[in-house]
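# Have a look at this fold, sequence not included:
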């Protein structure tokens, strides 16, 4: 049976590795065009293209699947089915209809929960304690098709996005290996999703990563675990004023790692000074509404990632950091 693989990023690459390691080689890999990335806006190929360059597999990059010529090229591969893993584009019905055995989509959530482009981040930021992978028979609507196979996994209370992301990608690959033979033999009947229970994730932006110290410890900690990688978690700490000078430029502090300050008995209610950065025992804390977080890894704007202690040593004179005794 011939198949085509649709994918783009590291999630796609991990799923592809599982298939490749067990002898599944697609007729073609369909991905998106190269795009600019990073602060320097360097033209960068999608991860799956870099991974499979030199493999002998045909790699096609299309900006749209609506073009008639593009559809002719896809049809020319004569594939019986397709696999989609983080392709990040809606595949039109006309393309889906090209595959007699359907299109299998690997989605990292327990559908119908968290349809859309950011299911892992949404699950972590919402404080979910479990997630999983759903393999669905793709239809023309977003993450809407019937479920063929679904498996669950716990989200650890100290796990970050990248931890869950990698595990779900590996799960997706392993699930496909179990599923494909049974699916092609007609031994599995897809089950319609309960669309009344659907929830949706969204395209994330820089603004979604902003930390509000007035929120609870759990809300902020979940946000950091979910968004520290992308789109980034950040705050604007209060700067010390300098007499005779204009108002300081905006100062952004990114937060990469943190942990709840269990048992320290600190927070807005106990210090009476409101939320914000605080130094306790030469450690950097963020005082929140109902407690505090130890900020373990941070990055001042334009600088390298550093420990909370390094930040204190370098920025005590610039940033308002209260001393808590």
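Perfect, I can see it now. Everything quoted here is computed from the prediction, not taken from an experiment.
# CA only for contacts and neighbour counts going forward, please
Noted.
# Return the list of helices and strands in contact with the lengthiest helix in the chain.
Counting residues, the longest helix found in the chain (DSSP state H) is helix 161-184. Secondary-structure packing of helix 161-184 (3 or more CA pairs under 8 Å, 6 or more residues apart in numbering; DSSP states H and E): helix 10-21, helix 119-125, strand 130-137, helix 217-227.
# same thing but 6 Å
With contacts defined as 3 or more CA pairs under 6 Å, 6 or more residues apart in numbering; DSSP states H and E, helix 161-184 has these neighbours: helix 10-21.
# contacts for the helix or strand following the helix it packs on?
Counting by DSSP states H and E, the next helix or strand C-terminal to helix 10-21 is strand 28-31. With contact meaning CA atoms under 6 Å, 6 or more residues apart in numbering, strand 28-31 is reached by 4-8, 57-61.
# Give the buried subset of these as a ChimeraX selection command.
To isolate the buried members of the contacts of strand 28-31 in ChimeraX, using 16 or more other CA atoms under 10 Å:
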select :4,5,6,7,8,58,59,60,61
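# May I have the secondary structure class of the nearest residue to residue 134 once chain neighbours are set aside?
Take residue 134 and drop its neighbours on the chain: the residue closest to it by CA to CA, 6 or more residues apart in numbering is residue 150, 4.4 Å away. The three-state label given to residue 150 by DSSP: H, G, I helix; E, B strand; the rest coil is strand.
# between the contacts of strand 28-31, which is nearest residue 93?
Of all the contacts of strand 28-31, residue 93 sits closest to residue 6, with 15.0 Å by CA to CA.
# also this one, for the comparison:
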């Protein structure tokens, strides 16, 4: 028999998992999402991707600021859901909420738990140079991503992955994994696995300051920084007194005696820049107020400027 599900989520990642649920045989009876936020140049109140999708399917939407008042908790209880599915909702749920549905709450987390518990697992996996990651469907408890694991799905992290491309690939494997877990809960075949806390690490929330490139570090680390922080908050450096953003680069394991940050070679293929270890070939760069451009196009119009200031980080 299909489960009656309350879904709680906010951004695109969550909306795509809601879409997977809507395409399954389970019933989504209500949706919870963060309150509408100002967005765009006009700062108009804008519905989250999850709310927008729910409204398209005529599903009731609830947007409490939190669950600290009894009215919000009672409202949830009145839905008589079998299960609550939580995906990047943006609220810490109190125990009374976790206990409200008949089968509790399950969460879709974008890492192979217990690695990268916390707010930014996709970005932290890239920044750390992990070669694999995945999605964990977890029975929620009061801890931070500490609940028993129901289903996992893994994938390789490719050398050119950014947080955006990895985000999109995890959506592809996360939806089917979620449906598998729900089917197991429905038919009683679920076999929860306790996480081993010895292997846990924390994916703390990103800060814009983490985008500042330190050219004294290795080309490999800077490449990971660029990919892990693309598209947000972005990796950046100083050049001619301006902040420029690096969108695409490649680490080259080649020695140089040039000072870190110095451009040692310019060609249509990219700018080769010295680092603390190896060279970084910058292939796409964004100047202030401009769109990101391939280095070949930038050199056509600004070669003289790069030759006049052949150093980043000043």
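Perfect, thanks for sending it. Everything quoted here is computed from the prediction, not taken from an experiment.
# export the contacts of strand 28-31 of the first structure to CSV and tack on distance to residue 32 of the first structure and secondary structure?
Listed next are the contacts of strand 28-31 of the first structure as CSV, based on distance: CA to CA, whole Å; DSSP: H, G, I helix; E, B strand; the rest coil:
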residue, distance to residue 32 of the first structure, secondary structure
4, 14, strand
5, 12, strand
6, 9, strand
7, 8, strand
8, 7, coil
57, 16, coil
58, 14, strand
59, 10, strand
60, 8, strand
61, 5, strand
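# The contacts of strand 28-31 of the first structure into CSV, with extra columns for distance to residue 27 of the first structure?
Below are the contacts of strand 28-31 of the first structure laid out as CSV (distance: CA to CA, whole Å):
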residue, distance to residue 27 of the first structure
4, 6
5, 8
6, 11
7, 14
8, 16
57, 7
58, 7
59, 9
60, 11
61, 14
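# which residues in the second structure does stretch 284-301 of the first structure align to?
Alignment of stretch 284-301 of the first structure against the second structure: residues 271-288, by TM-score structural alignment.
# same deal with stretch 97-104 of the first structure?
Under TM-score structural alignment, stretch 97-104 of the first structure corresponds to residues 99-106 of the second structure.
# Show me which positions of that stretch end up buried.
Buried-residue list, stretch 99-106 of the second structure, by 16+ other CA under 10 Å: 99-101, 103-106.
# For that stretch, which outside residues touch it?
77, 81-85, 98, 138-140.
# For residue 308 of the first structure, which residues are in contact?
284, 295-297 are the contacts of residue 308 of the first structure under CA under 6 Å, 6+ apart.
# Give the buried residues for the longest helix of the first structure.
Of the residues in helix 161-184 of the first structure, those buried (16+ other CA under 10 Å) are 161-162, 164-165, 167-173, 175-176, 179, 183.
# In the second structure, what stretch matches it?
Counting by TM-score structural alignment, helix 161-184 of the first structure falls onto residues 163-186 of the second structure.
# which of the contacts of residue 308 of the first structure show up in the second structure as well?
Comparing those with the second structure on both residues aligned by TM-score structural alignment, their matches' CA atoms under 6 Å, the contacts found in both are 296-297.
# Make CSV out of the contacts of residue 308 of the first structure and add distance to residue 219 of the first structure and secondary structure.
What follows is those, written out as CSV (distance: CA to CA, whole Å; three-state DSSP):
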residue, distance to residue 219 of the first structure, secondary structure
284, 19, strand
295, 15, strand
296, 17, strand
297, 18, strand
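# picking up where we left off before, after superposing, tell me the mean distance of the longest helix of the first structure to the second structure.
Compared with the second structure after fitting, helix 161-184 of the first structure deviates on average by 1.4 Å (mean CA distance after the TM-score superposition for the first structure).
# List of residues touching that helix?
The contact list for helix 161-184 of the first structure (CA under 6 Å, 6+ apart) reads 11, 14-15, 18, 225-226.
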